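**Q** Here is a sequence with its predicted model. Questions after.
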Amino acid sequence: MTNPTAAALIARSNRLGADPRNTNYAGGNTSAKGTDTDPVTGEPVELLWVKGSGGDLGTLTESGLAVLRLDRMRALVGAYTGVDHEDDMVAAFDYTLHGKGGAAPSIDTAMHGLVDAAHVDHLHPDSGIAFATAADGEALTAAAFGGKVVWVPWRRPGFQLGLDIAAIKRANPAAIGCILGGHGITAWGETSEEAEANSLWIIRTAESYIAEHGRPDSFGAVLDGYTALPAEERAARAAALAPHLRAIASTDRAQVGHFTDAEVVLDFLSRAEHPRLTALGTSCPDHFLRTKVTPLVLDLPTTASLEEQLARLDELHEQYRADYAGYYQRGVDAAVAAGTPAEELPAMRGADPAIILVPGVGMFSYGANKQTARVAGEFYINAINVMRGAEAISSYAPIDESEKFRIEYWALEEAKLRRMPAPKPLAGRIALVTGAASGIGKAIATRLAAEGSCVVIADLDLEKAQAAAAELGGTDVAVGIQANVTDEAQVQAAVDAALLAFGGLDIVINNAGLSLSKSLLETTVADWDLQHNVMAKGSFLVSRAAARVLIDQKLGGDIVYISSKNSVFAGPNNIAYSATKADQAHQVRLLAAELGEYGVKVNGINPDGVVRGSGIFAGGWGAKRAAVYGVPEEELGKYYAQRTLLKREVLPENVANAVFVLCASDLSHTTGLHIPVDAGVAAAFLR
């Protein structure tokens, strides 16, 4: 049963974390001190419950709390030998844990344990960081808050910062909290309610002060030619830029993208001061650890053509990589000069931007997965809000480059990265599956998502596509869209939707189809055209639109055709369906030959009749095929199984398994292949 003190802490944390004005996602930490019963002695024991490393206040649960014995945690003061050794104190937290200790303690644990208050909140509100990054932040803190809030000069989070804040609280008994220079705020109280009220008072007072005393035009005048494009034109230009931008962001390793054209971003990029401010970089560690120190900013007006933008972006990317390498080397040189052996410093993690800003269009953010990319964008919006507030009441003055390097390449940050689970096989890849609201397509989408891919589920039925996507998780995993693959414009819109949702495209599954079971004499021209429009023409349209993206991204990719054993097997009453499947099968060979130079693999899968869950079979095809073979429709799957060598019914999941194998790294050298998934039909053996 959860301790009442811990339960109150979780409730307070969730309330604070639910409002983005209070703190950013996964930003800040909260704590509570109280007593529990020692299970060994049966005696009361004083404990510290504190949000553990990597958690999020808004969604915090008991498992996300680190639990420490307060007496042992405070005893670490005697073991502390100064700032040159404070990283060692994080390892020492392991010796203060109560029982298994819960989540891993974060670097801010000392702040919570050493401050003499029962409840402590450390938060990253935009308004508070605006004061923390203002050039005259100390004077502004005194003016806005009086003696209730104390200024603390920038210090890297750690044991010494905990000692500093504890000393400041003792020296200022009337204070309810402090502004941490370059970083955020900390507040405290003797009850959970008091700590929460004090945190909110600091945040709201900061907001009010900026609103009442700040300049409304803190980002400067609007620049000619930098205002936002109309919404439709903006989306079209974003989709056109997306493949090229993903190539830029993925030079070192493939990234997933997120696009936003929020008004706050568009307004910032239209203002005269945005070049100066973006060059200064972000300040709060939570911000720049996710956004990198600075973004890549396109320095062209919205009147520039797409070709001009792409050419300039390439130039800016080359310069960005050179600048980041210089930043890294300066940090290494400074660390070595201070006594850190070079071999102990982490290698450069990549020199590509995490944030790309395009005036008039919006912001593209990147990360190892969709959530990371989305959160990076959210953090940069936090940074924009911070800059606006700091410039309104003063001038924006973030922590300097050397301090940013010390945090970005901190051994403790490197240890946190090493604790992250290994990525799934398809992590960082983005898939578009047609006809994916049911049957084979849905099974494929489900498998790809389970293996780490982001998935766009395209189907004629929008409602079913969205429902299928919802089953896979939130929009960080899958989105559902409507698309008729026979319509060139709708196909392009589907590819654009993938680009705007996830920043790119890596895997394309041509699965959309239907079937009409008719003999040659019964097949009409309309029947023939329908079959070929959906599967032969539809696959061509999807592959062509996708290939443009795959080539521009320079990341290779996979195109998979769900063909059929009927592409090589001649059966009765199936002329239109089998002919178009043969067309698809040869498209595989043709495209494999054409796209190989770009690293794009093109393969096919030949299933036997997949009855269970199939929209085609449920739509009348099953009844007609059952009539051809003289079996009840409900026994069609068993009939198909008995005519195979393995005597097994082919299920949608069997086809999905083959798709995964083709797209995973083990078959990285395989293209132009057709894999039978038919349980063994000798007449359909490939020759």
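**A** Cool, the structure landed.
**Q** use CA for all of it now, contacts and neighbours both
**A** Will do.
**Q** can you pull out the helices in the stretch 401-550 of the chain?
**A** For the stretch 401-550 of the chain, helices defined by DSSP state H, counting those that start in this stretch occupy the ranges 401-408, 411-419, 439-450, 462-471, 488-502, 525-531, 538-553.
**Q** Any chance of CSV for those helices, columns mean neighbour count?
**A** Formatted as CSV, these follow (neighbours: other Cα atoms under 10 Å):
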stretch, mean neighbour count
helix 401-408, 18
helix 411-419, 13
helix 439-450, 24
helix 462-471, 18
helix 488-502, 22
helix 525-531, 16
helix 538-553, 22
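**Q** closest one to residue 347 among the ones you listed?
**A** Proximity to residue 347 (Cα to Cα) singles out helix 411-419 among the helices of the stretch 401-550 of the chain, at 9.9 Å.
**Q** what packs against the closest one?
**A** Packing contacts for helix 411-419, counted by 3 or more Cα pairs under 8 Å, 6 or more residues apart in numbering; DSSP states H and E, involve no helix or strand.
**Q** returning to what we had before: looking at the helices of the stretch 401-550 of the chain, which is closest to residue 308?
**A** Closest approach to residue 308 among the helices of the stretch 401-550 of the chain (Cα to Cα): helix 538-553, 15.6 Å.
**Q** now what about that closest one, what contacts it?
**A** Helix 538-553 has contacts (Cα atoms under 8 Å, 6 or more residues apart in numbering) with 243-247, 485-488, 491-492, 495, 504-506, 508, 510, 512, 532, 556-557, 559, 561, 584, 587, 595, 598, 600.
**Q** go with 6 Å
**A** 243-244, 247, 485-486, 510 (Cα atoms under 6 Å, 6 or more residues apart in numbering).
**Q** Okay, one more to line up with it:
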Amino acid sequence: MTTVDQKLHAQLQSLWDDERAAGMSEPEKLLYRSNLLGSDKRITNYGGGNTSAKVMQADPLTGEDAEVLWVKGSGGDVGSIGMDGFATLYMDKLRALKGKYRGVEFEDEMVGFLPHCTFNLNPRAASIDTPLHAYVPKRHVDHMHPDAIIAIAASRDSEELTRRVFGSEIGWLPWKKPGYELGLWLEKFCAENPDAKGVILESHGLFTWADDAKDCYELTLAIINRAIDFFDAETRGKPAFGGAIHKALSDDARRSVAARIMPAIRGFVSGNQHMVGHFDDSDAVLEFVNARDMPALAALGTSCPDHFLRTKIRPLVVNFDPARGNLDEVLAGLADQIAAYRDDYAAYYDRCKRADSPAIRDPNAVVYLIPGVGMITFAKDKATARISGEFYVNAINVMRGASSVSEYCGLPEQEAFDIEYWLLEEAKLQRMPKPKSLAGRVALVTGGAGGIGMATAARYLSEGACVMLADINEDALEDAAKALSGRHGADVVRTVQMNVTSETAVAAAYDELAVEYGGLDILVSNAGIASSAPIEETSLELWNRNIAILSTGYFLVSRAAFGIFRTQGIGGAVVFVASKNGLAASPNAAAYCTAKASEIHLARCLALEGAEAGIRVNVVNPDAVLRGSRIWEGEWLDQRASTYGTDKDGLEEMYRQRSMLKRSVLPEDIAEAAYFLASDRSAKSTGNIINVDAGNKEAFTR
């Protein structure tokens, strides 16, 4: 079997631990079950599906027992949910809601009644799926989106396949948009089929139920495993998607193509907001993009509502031929391809819109399929781009299964539109918090493992940016990444070992950046060294080393950044971390001061060249940032202490007293200036210098 086949046909194993669960309350068992189910993408996708338990609890007012529905709240993820992620509602009030129901054309208004059913003032909002759990007459209910089940649900003859695989144990219901009416359908099905253990919803997913938490969990696994066994028997050895007509490029070649295409796409799709990219060339993706039937299947769109909401009506298939290697031709035609997709999306909106539909949203594709290369996804942040890709892999698995035993069916266009532009979904979008100031921005910070580099990265991350740390010190990079990702999440922090004096290393780092995040918005050129010696003792090697790192290095990383900025066409910001010594001479530091002066003048030149493209270039001049700085370790610290006739302990105090404001300058102070110059707060500033030195009149710029 291929790797793809092995993944598809692997059986799910029960992870339930009786000893661990023995002392748990029923809500705690619900949480345990939920986290176990959400830990495997074959069971459900991120944020997809929901779980519930009906529990007897003391009413906080009367003290009498009340039946309470615990159900995953709106917007949660079963794999990572905590106890506070569940909504709690009185079952007697949920049953009383039936008296308020005015029929299917009014079902959306039922969501407004759910807060009136809240138990114990729980602030977690109940989801649209709450009635689907409430009206199933079993204590525990799982609703999952397993690829193997949706492959049945999305087949043209899904009802027949359901009977063939599960007999009467699992029922089938035709497509119905999630909501109150579907909850009543489930209640009716249970009443008419008291021995059934679950139901498959056409083009949607699986419901299973039991009166015990462990039984419900293991039933869900057993039903999914039966579907896996079915597809194993039906498809083993058969070519998927009509067989391959393209051959995948090598690993390096795939990433090289992605590195050139992603910034170009990013430029086209970032008109309304900056977008972040994600690249996936996993076995499942390559099997699909290289297949004969891929274009036709991709055009059908996804089936499961959760898949669809994350991946849009359909992907864009990029006109790349891996046999011809026609990358330049693809890049030249990309604008037309993306414009055609937008026009098609606008036509879809016009065909399907209703009188009260929200205004058309971003018409750009989320998913981009490239034969021989893989899949690219773009979204408002890295996590969403990655998760959108995961959803489309789920969709690929569904298409593989359905098309191998039947005919795959996407959601009908009008149904798809009614979900995408559902007023309840629109209301959820409107409740989203305002994006942070650097949301969707991508930053590269050289010297990223040092004190100023880390502080700047942390400041950018706190404002929603993605950051790649570049440094020559691999061990320090690893420590920095661990610290920053621990605070801000793994999605938004990447590292690359880079020697800024190497043209090859700089180019490779930018390729890595493009593949990881899709492009670049902010360059912080901060890599540095420091040296101190009288001019007679300044060797040519020492001089050249200062010039190489502090001048040539800044040139190389800036030149590469300008290349990406111009490809994207959405502007950019460059921040040089120079030094007070670039403006004010210092004894015994001719090499260092000269190189820093070169940095500042390079920034002025680049500000002139970049302005017409919206590329801003500015400088931060620190002075005496001792804390956390690797430059102020070893010889430089000894040399500066010797120059000023003090010891190590007294040097920081000497610098503080030398300043006009009598204050120490910290890495976070430099980071604040670097944030200002990278953000839209300084949108009308270029060619400027901000001194962050606690005041030094010799360094005044005028």
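**A** Received, thanks. Because the structure is predicted, anything quoted here is derived from the model rather than measured.
**Q** Any chance you could compute the TM-score here?
**A** Overlay of the two chains. TM-score (TM-score structural alignment, normalised by the length of structure 1): 0.97; 675 aligned residues with a Cα RMSD of 1.2 Å.
**Q** For my notes, please list the helices of the stretch 401-550 of structure 1 in a markdown table and give distance to residue 168 of structure 1 for each entry.
**A** As requested, these are arranged in a markdown table below (distance: least, Cα to Cα, whole Å):
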| stretch | distance to residue 168 of structure 1 |
| --- | --- |
| helix 401-408 | 23 |
| helix 411-419 | 26 |
| helix 439-450 | 50 |
| helix 462-471 | 50 |
| helix 488-502 | 46 |
| helix 525-531 | 77 |
| helix 538-553 | 53 |
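**Q** Just tell me which of these ends up closest to residue 649 of structure 1.
**A** With Cα to Cα as the criterion, residue 649 of structure 1 lies closest to helix 439-450 of those, at 13.7 Å.
**Q** Next, the angle helix 462-471 makes with that closest one.
**A** Put simply, helix 439-450 of structure 1 runs at 30 degrees to helix 462-471, going by axes from the mean of the first three to the mean of the last three Cα atoms, to 10 degrees.
**Q** my read is residue 258 of structure 1 is in a strand, agree?
**A** Yes - secondary structure of residue 258 of structure 1 (DSSP: H, G, I helix; E, B strand; the rest coil): part of a strand.
**Q** Can you find the partner of it in structure 2?
**A** The equivalent of residue 258 of structure 1 in structure 2 is residue 278 (alignment by TM-score structural alignment).
**Q** is it true that its match touches residue 377?
**A** Yes - applying Cα atoms under 6 Å, one finds residue 278 of structure 2 in contact with residue 377, separated by 5.2 Å.
**Q** which of the two has more neighbours?
**A** Neighbour totals were compared for residue 278 of structure 2 and residue 377, and residue 377 leads with 29 against 26 (other Cα atoms under 10 Å).
**Q** Could you verify that the more buried one is part of a strand?
**A** Yes - judged by three-state DSSP, residue 377 of structure 2 forms part of a strand.
**Q** I figured it was touching residue 385, is that so?
**A** Yes - if you go by Cα under 6 Å, residue 377 of structure 2 and residue 385 touch, sitting 5.5 Å apart.
**Q** Show me the common contact partners of these two, please.
**A** Counting by Cα under 6 Å, 6+ apart, the residues touching both residue 377 of structure 2 and residue 385 are residue 278.
**Q** which ones are touching residue 580 of structure 1?
**A** Listed by Cα under 6 Å, 6+ apart, the contact set of residue 580 of structure 1 reads 532, 536.
**Q** so which of the helices of the stretch 401-550 of structure 1 comes closest to residue 91 of structure 1?
**A** Closest among those, using Cα to Cα: helix 411-419, at 9.8 Å.
**Q** Spatially nearest residue to residue 226 of structure 2 (excluding sequence neighbours)?
**A** Nearest in space to residue 226 of structure 2, with sequence neighbours left out and distances taken as Cα to Cα, 6 or more residues apart in numbering, is residue 165 at 7.5 Å.
**Q** again, but for residue 492 of structure 2
**A** In space, and not counting its chain neighbours, residue 492 of structure 2 is closest to residue 466: 4.5 Å by Cα to Cα, 6+ apart.
**Q** Tell me which stretches of the stretch 251-400 of structure 2 form strands.
**A** Counting by DSSP state E, counting those that start in this stretch, the stretch 251-400 of structure 2 has strands at residues 276-280, 316-317, 367-370, 374-379.
**Q** And residue 325 of structure 2, what's its match in structure 1?
**A** Checking TM-score structural alignment: residue 325 of structure 2 goes with residue 304.
**Q** Quick check: its match vs residue 171 of structure 1, distance?
**A** From residue 304 of structure 1 across to residue 171 of structure 1, the span is 58 Å (Cα to Cα, to the nearest Å).
**Q** Over in structure 2, tell me which residue corresponds to residue 13 of structure 1.
**A** In structure 2, residue 13 of structure 1 lands on residue 34 (TM-score structural alignment).
**Q** Enumerate the positions of the strand or helix carrying residue 334 of structure 1 that are buried.
**A** Per DSSP states H and E: residue 334 of structure 1 is located in helix 306-337. For helix 306-337 of structure 1, the neighbour count (16 or more other Cα atoms under 10 Å) marks 309-310, 313, 316-317, 320-321, 324-325, 327-328, 331-332, 335 as buried.
**Q** quick one: which of these is nearest to residue 361 of structure 1?
**A** Lowest distance from residue 361 of structure 1 to those (Cα to Cα) belongs to residue 309, with 11.6 Å.
**Q** Grab the nearest non-local neighbour of the closest one.
**A** Leaving out its chain neighbours, the residue that sits closest to residue 309 of structure 1 by Cα to Cα, 6+ apart is residue 300, at 7.2 Å.
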